[in-house]
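[1] coordinates for the following, if possible.
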Amino acid sequence: MPKPPVSESDPSGLASDAFMRFLRQQATALGFVKLGIAPAIEISGFSNLAKWVDAGYAGQMTYIADRLDAYRHPSGVLEGCQSVIALAYPYPATPVIDQSELSKGAGKIARYASTGNDYHDVIHPKLKCLCKTIRRWKPESKARGVVDTAPMMERQFAELAGIGWRGKNTLLLNKELGSYFFIACVLTDVELPTDSPHHTSHCGTCTACLDACPTDAFVGPGVLDATRCISYLTIEHRGAIDEKLHEGIGDWVFGCDVCQEVCPWNRKPARHRGSNNPLPSELPLRTLSLSSALGETEESFRRKYRKTALWRTRLAGIQRNARIVIRNQVAESLRDSQHPK
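    The predicted model follows:
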């Protein structure tokens, strides 16, 4: 993968405001579509995170409880952190998968994974460029880029940085972007001028995301029981999945987009095509052949998927998911034959 471009201009000696303009221009050149600055503080949502873990909603994601105290303040990720630069990077928001593809024995893959690239491998080099720029501006400074692998409450800091608000499906929403974007952060011990927080919600009385969840994973607005979430079940969960949840999984073999697809903020055409959104024919992991998945060996799976998001689930998880989807599709086919439209 080619290294992302770095501006040849030297930011050293720039005043704070001029440096921020420089940094924003570089972030845009690297493909980020939003940038906001938040102060490094103990986030108000930390107590809710602790209650969420105590309620058992994290399931097998024990790494959250194991590092819980580190989530309290960004200094748990970067010692002496003063500022958090929150960034949004778009992922493919292609049209809903055509049912004809699924009738041929394919399973759905969440949109963020459909390019075939692990987003960590795409975004981390870009964050390193921004960190390098900060250190060139302040040689004595520290900076670290993170994208959902560190004990960091990224969505809360993105909200504090003015990028958007947290929807009832727990995802960050932006009026221009909807929710089809990754959140990344750059932490630094340099105190930067902050942006205004996004205090207001624009979900109103809408409950489309809550109502559409096939497995009833939402305890209430803004509270997700991950142990019932299709994304968690098909990606993070290890071992057998409760049979009561199999039907709700439907055609999803990796992840789920239902609560995003029904969101009114994702309906605009701009959410579905753009400079960073390839055509369906350019998305090698838009769907997955279920029979091919069942025929994979550990060696062939590694060779094909080591550099993709699917590697997170490993072969055993993908094959488990494929079997569930096959049973669901067979059951659906039988229902259709008995009750033709």
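
[2] can we go C-alpha only for contacts and neighbour counts from here?
    Will do.

[3] and the next helix or strand past the helix or strand containing residue 292?
    Here residue 292, judged by DSSP states H and E, is contained in helix 290-294. Using DSSP H and E, the helix or strand that follows helix 290-294 in sequence is helix 298-305.

[4] identify all contacting residues around the helix holding residue 292.
    Outside helix 290-294, the residues within contact range by Cα atoms under 8 Å, 6 or more residues apart in numbering are 105, 106, 107, 318, 319, 322, 323, 326.

[5] if we go to 10 Å?
    Helix 290-294 is contacted from outside by 102, 104-108, 253, 301, 315-316, 318-323, 325-326, using Cα atoms under 10 Å, 6 or more residues apart in numbering.

[6] that helix: how far from the chain's middle?
    26 Å (Cα atoms, centre = their mean, to the nearest Å).

[7] what about the strands in the stretch 201-341 of the chain?
    218-220, 223-224, 252-254, 287-289 (DSSP state E, counting those that start in this stretch).

[8] another sequence for comparison is provided below:
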Amino acid sequence: MTTSTSSHPNQLLKDEIRAEALRLGFHACGFANAAATWPNGAWLADFIAEGFHGDMGWMEETLERRSHPTAMWTDARSAVVLGMNYGPDHDPLTILGQTDRAAISVYAQGDDYHDVVKKQLKLLAGWMHQRFGQEVKVFVDTAPLMEKPLAQRAGLGWQGKHTNLVSRPFGSWLFLGSVLTTLDLPPDPPETNHCGSCRACLDICPTNAFPEPNRLDARRCISYLTIELAGPIPVEFRPVMGNRIYGCDDCLAVCPWNKFAQVSSEAKFHAREALKGPALADLARLDNPSFRALFSKSPVKRIGRDRFVRNVLYAIGNSGDVALMGVVEPLMRDPAPVVRGAAVWAARRLAAERAVALRGPEDDPEVLAEWSQILPR
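    Below is the predicted model:
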């Protein structure tokens, strides 16, 4: 990260903060003027006006607070923007060829990054308050702060055509967090776009979720569908989901800048071996207690067992492995309608005639709609 050569009186304070951030385990640290003109609020308003946010109503509800970094805290003068590298030690797309196993997004293979990043942010903010006597507030992406454009302003990277942040040193694998402060710090030069004519991230998207570069229709994104959407996933997207059961790394993983994104053994984020391609059959058998145990401290836990098993069943339906009917059949009688419906779809894909013989009483309209595609007319 390039340090400004400005003669600003607080330049040395900025150097101290960066050194402390790196000591705490962050891999990137940049500075931006929190009160400067902010055009990104208009971009977000257009995104919502077009309905690209889907069922994520919280984005519309917090639109005004997202309109500018100071909309949540009018006294903020500077933003310290932090990045933590979570680049994988393997090609995350290899698992897509192992159809009996589950592809879980790299970011969700370890402890919840919100907790990991926030813990370090609080340590840095506490140190800043004690050291400089100014007010501070910390933010990760659960708060209504547009962190990616703020990170670009702070010089950490740029928003690629997939709308995620791309960093020259770390590729597309950076967790972001920010500390807003009343301390007046000289900003770093903003990063410029280095995507050029590359469109690898757009072309690989299984669901064509990018209507054009730098615009994402979340309603078509596998990450949105497997995490944010509560009901049945639209039928048109199920076959192309393959074995992706939580998130999707395709657009991130093909970024050419990832060749620089190596994580040291001292990194704060560590993937769990148990979540690097677990067997679909094992995941389908999870009940609520075993689901909570497996995904303790994991971001996966927040979608709940029912939605998770729904995703697993779509992957089983895509596997082509008739032997997996053994785990599908009990789930056709699951108490959760969203699980029963997904089980019917999976059974239809694997062994339709066998599935018909398993039909039991059903009164849920969405499950009945699944059965209507499998029963003889």
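
[9] re the thing from before, buried ones among the contacts of helix 290-294 of structure 1?
    Among the contacts of helix 290-294 of structure 1, those classed as buried by 16 or more other Cα atoms under 10 Å are 102, 105-108, 253, 301, 315-316, 318-323, 325-326.

[10] tell me, how many residues neighbour residue 32 of structure 1?
    Counted by other Cα atoms under 10 Å, the residues lying close to residue 32 of structure 1 total 21.

[11] next: residue 53 of structure 2.
    20.

[12] and whatever residue of structure 1 lines up with it, how close does it get to residue 253 of structure 1?
    Structural alignment places residue 53 of structure 2 opposite residue 58 in structure 1 (criterion: TM-score structural alignment). Taking Cα to Cα, to the nearest Å as the measure, residue 58 of structure 1 falls 21 Å from residue 253 of structure 1.

[13] one more: residue 100 of structure 1?
    16 Å.

[14] same check, this time on residue 268 of structure 1
    Counting by Cα to Cα - residue 268 of structure 1 and residue 253 of structure 1 are separated by 27 Å.

[15] how close does the equivalent of residue 233 of structure 2 over in structure 1 sit to residue 323 of structure 1?
    When structure 1 is aligned by TM-score structural alignment, residue 233 of structure 2 is paired with residue 241. When distance is defined by Cα to Cα, residue 241 of structure 1 is 11 Å away from residue 323 of structure 1.

[16] over to residue 197 of structure 1?
    Taken as Cα to Cα, the span from residue 197 of structure 1 to residue 323 of structure 1 is 45 Å.

[17] I'd like the next helix or strand past the helix or strand hosting residue 344 of structure 2.
    Assigned by DSSP H and E, residue 344 of structure 2 falls within helix 337-356. Going down the chain from helix 337-356 of structure 2, the next helix or strand is helix 365-371, by DSSP H and E.

[18] tell me, that next one lands on which residues of structure 1?
    So helix 365-371 of structure 2 is aligned with nothing, judged by TM-score structural alignment.

[19] same check, this time on stretch 163-173 of structure 2
    Residue span in structure 1 matched to stretch 163-173 of structure 2, by TM-score structural alignment: 170-180.

[20] how far is the matching stretch from where the chain is centred?
    Using Cα atoms, centre = their mean, the offset of stretch 170-180 of structure 1 from its chain centre is 11 Å.

[21] how far does that stretch stretch from start to finish?
    13 Å.

[22] now the match of residue 53 of structure 2. Nearest residue, chain neighbours left out?
    residue 226 (5.7 Å; Cα to Cα, 6 or more residues apart in numbering).

[23] one more: residue 145 of structure 2?
    residue 66 (5.4 Å).

[24] now the one you found: how far from residue 74 of structure 2?
    13 Å.

[25] neighbour count for those two, which is higher?
    More crowded of residue 66 of structure 2 and residue 74, by other Cα under 10 Å: residue 66, with 22 against 12.

[26] what does that one align to in structure 1?
    Using TM-score structural alignment, residue 66 of structure 2 sits opposite residue 71 in structure 1.

[27] SS state for that match?
    helix (DSSP: H, G, I helix; E, B strand; the rest coil).

[28] enumerate every residue touching the residue mapped onto residue 140 of structure 2 from structure 1.
    With TM-score structural alignment as the criterion, residue 140 of structure 2 lines up with residue 147 in structure 1. Residues in contact with residue 147 of structure 1 (Cα under 10 Å, 6+ apart) are 87, 119, 120, 123, 124, 127, 154, 182, 183, 184, 185, 186.
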